[in-house]
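Asks: The sequence and its predicted three-dimensional model are supplied below.
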Amino acid sequence: MSKISFYIKNKKTHTTLYVRFSVKRGVLFRKSTQLQVDPKFFNTKTGKLKNLDNYTGGIELKATMEQLRGHISSYYNSANSDGEYLDSKWFGGVVNTFFNRVGDNKLEYLEEYAKHYVEKLPNNRNKNGTIGCTRATIVKYNTIHRKIVAYETSREKKYKVSDVGSDFRDDFLSFLIEELNFGENTAGRYIKFLKTVCLNAKRNGVRVHHQLESIQGFIKKTDKITLSFKEIEMIEKTVFEDKNLSVARDWLIIGCYLGQRVSDLLDITTDNLITKSGHRMIELTQQKTKKRVSILVHPKVEGVLKKYKGKFPPRFRESIFSNRLLFNEHIKEVARLSGLTEMIYGGLIDKSTRRKVWSNYPKYKLVSSHIMRRTFATLFYGDIPTALLISVTGHSTEKMFLQYIGKADIDYAEQLSKYWKVGNSGD
C-alpha cells in the first residue's frame, strides 16, 4: 500500500522539508520541496508538525503539506490506472508541478517528452495486466515524434508541452495538411496521438495547457469496404490457374468467417484447432491486443480445411512480413479475376507521393487483407449478438466496434425492430 510522508535532514533553523513516497515494498521515491520548516515544530518520528498554536505560519504550512499529499496521490492514481512506468523522474516531475517549478527538466519540452514517451512504451502495463506494447504502437509514436521535430524545424521554435492548446493544434494541423500534404484522416489521427502524449506528460507531473482536454483528434467518415455474401460466392466459384492465387483465395475465405487481423490469420495452424462440447473451435491469442479468443469453425472454413486434408492452406513465404505482403498482392488479383470490378469510392496510396488519394476505383483495387475482419463484423452484425461478435474481433468496446463497421447508435432501432417483428410474427 502506498504511503506519503515528510522528513528533514538536519535540525538547522528553517531547514528544507522533504517528501517521501513509498509505492510498495522496495519502491521508494524522495524529493525536496520548496517548503521550509522550523525543526522545533516538526516531529521526526511521525513526520508531522507539532505545537501549531505556538508556530507562526504553522497552520498554513500544514495545509500546504496536505495539499501536496493529495496532489501526489491524484497523480499516482491516474498513472497507476493507466499502467505508466513510475521512476524518480516521474516523482520529481509531480512535485515540481505542484510548486510550478520547472528547473532544468527537459521533459517539459514537447519533442523531448515525445521521445521519452516512446522510450518508456516497452515498460507500460496494459489494462489486461501484460507489460509492453506492439511494434506497430512504437512505430506510430515514433512517427508523431518525427512530425513534432519537423514542425519545430519549420517554425524555428522549440515548444513546451504546456504550449499545446487550441492555437497550437490548429497550426500543427495546418502544417500536416498543407505543408506535409497529409490526408485529413491521417492528420486527425496525429492530433489524437499528440494529445495522448501530452496527457501522459500531465500524469507524470509535467505542466500542460488548460485547453488540452478540449483538443480532439478526428476521422472523416468514409464508406467501409467489405465483401457481400454474393461476392464471397463469386470468389469461391472462380477457378485460378495460378496456385498462389488459389491459396490466397482460400485464406481470404477463411478470413471472412474468422474475423481476425491478417497478423493472426496467417499464423493459424492445426495446433489452434480444439474441440469443446462437441464443437470445433479455433483458439488463439491476438498479437495486437493479447486477448485470448475462441472462434467456432464455420462450415465454409471446414470446407477449405477439407480441401487441404484437414490442414490450413500453405504460406507463400517463411518470412511473416513477406507472407503478408504477397497475400495482399494476390487477393487484389483474386478479386479482379472474380469480377469485383464495380466502381466504388475509396482511398489508394499514390506510390510517387506516398499519400492516399480518394476517388472512384474498381473495387478489386481497394481489396486488402483488412477487408476480411470488417466483412465478418459487417455481415453478421444484427444476426449474431454484438457481444459475441466483439468476443471474436477483439474490439475493446461496443462503441469501437460500431465505429469500425460504420454503424451509428440509431442502428439499435433497426435491430430492435427486427427482433420485435420476429417476436410478433405469431400474433
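Replies: Okay, I see it.
Asks: all contacts plus neighbour counts: C-alpha atoms, from now on.
Replies: Noted.
Asks: Strands along this protein, start to end?
Replies: 3-7, 15-24, 27-37, 42-43, 48-49, 273-276, 279-285, 292-296, 343-350, 355-362 (DSSP state E).
Asks: contacting residues around the nearest residue to Ser22 once chain neighbours are set aside?
Replies: Of all residues not flanking Ser22 in the chain, Leu28 sits nearest, at 4.5 Å (C-alpha to C-alpha, 6 or more residues apart in numbering). By C-alpha atoms under 8 Å, 6 or more residues apart in numbering, Leu28 lies in contact with 20-22.
Asks: rewinding a little: nearest to Lys332 among the strands of the chain would be which one?
Replies: strand 355-362 (10.5 Å; C-alpha to C-alpha).
Asks: mind checking how far stretch 88-102 is from the chain centre?
Replies: Stretch 88-102 has its C-alpha centroid displaced from the chain centroid by 27 Å (C-alpha atoms, centre = their mean, to the nearest Å).
Asks: And for that stretch, what's in contact with it?
Replies: With C-alpha under 8 Å, 6+ apart, stretch 88-102 has contacts from 29-31, 33-34, 68, 71-72, 75, 105, 108, 204-207.
Asks: Specify which member of those residues is nearest to Ser81.
Replies: Nearest to Ser81 among those: Tyr75, at 10.1 Å, using C-alpha to C-alpha.
Asks: ok, that closest one - contacts?
Replies: Here Tyr75 is in contact with 94, 203-205 (criterion: C-alpha under 8 Å, 6+ apart).
Asks: Grab the two from these that are most spread out in space.
Replies: Val94 and Arg203 (8.1 Å).
Asks: The structure to be compared is supplied as follows:
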Amino acid sequence: MFVKNKFTCRLAIQIYKMATVNFRLRSSANKNVSIYLYLSLGRGQMYQSKTGFSIHPKDWSIKTKKPKQNSAENKKVFSNLNKLEVYIYDQVNVSLANGEIIDKLWLDAKINDCFSRVKKTDRSVVANHVQYIIDNANTRKIKGSNKIGLSNKRIAGYKTFKTIIQDYQTTIKSQIHFMDINKVFVEGFTNWLINDRKYSINHAGKQIDNLKTVCRDAESMDIKTHSYSGRIESFRERNEDRHIITLSFQEIKQIKDAEIKSEALKNVRKWLVVGCAIGQRASDLLRLTEEDVRFEKGNYYIDIIQQKTKRFVTIGVLDPDVIDIIEAGNFPYPISLQKLNKYLKKLCAEAKIDEVVQGKKMDKKTMRKKLDFYPKNELISSHSFRRSFATNYYKKIPTPILINITGHSKESMFLEYINRKEDKDENANLFMKFYQDLNKEKDSELRVIRSSSSA
C-alpha cells in the first residue's frame, strides 16, 4: 500500500486496527450451508456477504470461526478463507485511506476480486443502472417513436450523469440506491450541484431531469424505486436570467463585407452565412455538402435529416450570398465544431462585432461560466447561427413555417428558444396584414375580370 505522508500512514494503521473480519454460518441445518464474511468498521458499520464457499455445520469450528481441518476439502476452504481475510483487511486499508465508499456492494465486489470471479451487478444502484442503459444504448427504444438506438449525444449525456452520480457518492460516502431517491435526497443533490459544483441552473436542472428519467426507466424494469421519484420536479433558468447571443441582419452584413485575409476565417464566414440563413443546429449544418443542395423549378433547396429529431426538413434558399456560394461551387469545406467556434470568435473580432453585451463566458480559474459584460465577439458561438435565424425572421415569417425549419415541436418551445413571450396583439396584427394582402389579391383579380367583361 502506498501512503503519502506520516499522517496518512498513522490514519491507515488506525483504520486497519478498527476493521474486524470474521466468518460465520447463519444456519445449523443438516446440510452444506453458506459461509458468510462479516466486516465491522466500528460505529455501527457492519456488512455481511456470502463468500461463495459452503460447509457442513459439523465441520465448522465455533472457536476459530473457520473450517475444521479434518479433510482435504475443508483444508482448501480454510486456506481460501485465510486468503480472503488478508485481502479484505488490505483493501479496507487502501479504500478508506483513499476516501472510497465501503458498503455491502464494495464487500461483494472485493470478494469477487479476491478470487477473480465474474461480478454480478446490483441494478438497485443508480450508477449501475445508468451503465446498463449505456451498455444497451443501441437497442433502447426511443420514446415517442417506433425507432431504437440512442444518439451519440444522448449516450454522452448518460456518461456525464453517471460520473456526476459517482462523484456525489464519494461526497456523501454512500452508494446511491433507487430507494434513496426521496425529497430530502433530491434537495441535497440539487444543492450540491449548484452550490458545491457551481453548475449553471440549466446544467443542474438537466441532471435532475436525468435522475427522474433513470428512475422511471428502472421502475419500468420492475426495480423498486422510492415513491417520490415520480414527483421529482424539473427546473431551468428563468427567462429574465437568460442571455441569448444573436447576430442582427446588420451585423451579419458587416461580417460579410469585412476584409478578411485568412482562408480559414473566410471558410468560417461561409459557414456563418449559410448557418444564419437556414437555421439548423451546428451538428446538422457541418454535415452539409453540395450534394445536399438541389435545384428545382428555378429555386435552390437544401434537404436535411436532423440528427436530434430525425425529422426530414427542406429549406428554400433565397439569401443571395448563399446562392452565390452554391453557384460558384464554393461551398465551405468541413471543419470540426471546436475549430469553428474558435475561429468564429476571431472572425467576429476582425469584423468589429465588438458591442459590449451581457453574457456568460468560461472562467479559466473556476472552469465555470461567469456572467459579466464582454465584447459580443467573445460570446459568439455556432449556436448563435440558429438563434439568429429564428430571432431575425420571427414575426416576418409565420411562426409555423419557422418552427418547421428549426425543428421545434411546439411554438412555446420556439418562443422560449429565442426568449420571447407570445405577443397576442402582434399575432392579431400579423393576421390582419395577411388578411389585407389576401383581399388585395382578390380585389385585383375582380378588377381584371370586370375589365375583361366590359371589353
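Replies: Yep, that arrived. Just so it is clear, the model here is predicted, and its values are computed rather than measured.
Asks: Any idea what the TM-score comes out to?
Replies: Once superposed, the chains reach a TM-score of 0.69 (TM-score structural alignment, normalised by the length of structure 1), with 315 aligned residues with a C-alpha RMSD of 2.2 Å.
Asks: Most neighbours out of the contacts of Tyr75 of structure 1, which is it?
Replies: Val94 (28 neighbours; other C-alpha atoms under 10 Å).
Asks: Just to check, His279 of structure 1 is in contact with Leu296?
Replies: Yes - contact criterion C-alpha atoms under 8 Å: His279 of structure 1 and Leu296 qualify, at 7.2 Å.
Asks: out of the two, which sits in the more crowded spot?
Replies: Ranked by neighbour count (other C-alpha under 10 Å), His279 of structure 1 and Leu296 place Leu296 first, with 18 against 10.
Asks: Surely that one touches Arg280?
Replies: Yes - using C-alpha under 8 Å, Leu296 of structure 1 is in contact with Arg280, at 6.2 Å.
Asks: The counterpart of Leu193 of structure 2 in structure 1: neighbouring residues, count only.
Replies: Under the alignment (TM-score structural alignment), Leu193 of structure 2 maps onto Leu176 of structure 1. By the criterion of other C-alpha under 10 Å, Leu176 of structure 1 has 21 neighbours.
Asks: Leu176 of structure 1 and Val301 of structure 1: what is the separation?
Replies: Separation of Leu176 of structure 1 from Val301 of structure 1 (C-alpha to C-alpha, to the nearest Å): 44 Å.
Asks: now Val334 of structure 1
Replies: According to C-alpha to C-alpha, Val334 of structure 1 and Val301 of structure 1 sit 18 Å apart.
Asks: repeat for Gly347 of structure 1
Replies: 30 Å.
Asks: who has more neighbours, the two?
Replies: Val301 (20 against 16).
Asks: so the more buried one touches Cys256, yeah?
Replies: No - using C-alpha under 8 Å, Val301 of structure 1 is not in contact with Cys256, being 9.3 Å away.
Asks: Looking only at residue counts, what's the top helix in structure 1?
Replies: helix 58-81 (DSSP state H).
Asks: how about that one, aligned to which bit of structure 2?
Replies: By TM-score structural alignment, helix 58-81 of structure 1 lines up with nothing in structure 2.
Asks: What's the end-to-end length of stretch 274-285 of structure 1?
Replies: 14 Å.
Asks: Okay, helices next: where are they in the stretch 201-350 of structure 1?
Replies: Secondary structure of the stretch 201-350 of structure 1 (DSSP state H, counting those that start in this stretch): helices at 229-237, 243-258, 262-265, 299-307, 320-337.
Asks: Now do the buried residues in the fourth one.
Replies: Read it as helix 299-307 of structure 1. 301-302, 304-305 (16 or more other C-alpha atoms under 10 Å).
Asks: Can you find the partner of Phe249 of structure 2 in structure 1?
Replies: By TM-score structural alignment, Phe249 of structure 2 lines up with Phe229.
Asks: And for Gly359 of structure 2?
Replies: Using TM-score structural alignment, Gly359 of structure 2 sits opposite Gly346 in structure 1.
Asks: Repeat that for Ala264 of structure 2.
Replies: By TM-score structural alignment, Ala264 of structure 2 lines up with Asn244.
Asks: circling back to that earlier point, can you add neighbour count and distance to Glu398 of structure 1 and give the contacts of Leu28 of structure 1 back as CSV?
Replies: CSV is the format used below for the contacts of Leu28 of structure 1 (neighbours: other C-alpha atoms under 10 Å; distance: C-alpha to C-alpha, whole Å):
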residue, neighbour count, distance to Glu398 of structure 1
Arg20, 17, 42
Phe21, 19, 39
Ser22, 15, 38
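Asks: And these, which is closest to Val161 of structure 1?
Replies: Phe21 (25.4 Å).
Asks: For the closest one, give me its contacts.
Replies: 2-5, 28-30.
Asks: now it, nearest residue through space, not along the chain?
Replies: Counting by C-alpha to C-alpha, 6+ apart, Ile4 is the residue found nearest to Phe21 of structure 1 once chain neighbours are left out, at 4.6 Å.
Asks: what's the counterpart of that neighbour in structure 2?
Replies: Checking with TM-score structural alignment, Ile4 of structure 1 has no match.
Asks: Tyr117 of structure 1 now?
Replies: Match for Tyr117 of structure 1 (TM-score structural alignment): Ile133.
Asks: Repeat that for Ile131 of structure 1.
Replies: Using TM-score structural alignment, Ile131 of structure 1 pairs with Ile148 in structure 2.
Asks: if I look at the most centrally placed residue in structure 2, how far off is Thr289 of structure 2?
Replies: Nearest residue to the geometric centre of structure 2 (C-alpha atoms, centre = their mean): Gly157, 2.5 Å. Between Gly157 of structure 2 and Thr289 of structure 2 the computed distance is 28 Å (C-alpha to C-alpha).
Asks: cool, Lys253 of structure 2 as well?
Replies: Distance from Lys253 of structure 2 to Thr289 of structure 2, by C-alpha to C-alpha: 24 Å.
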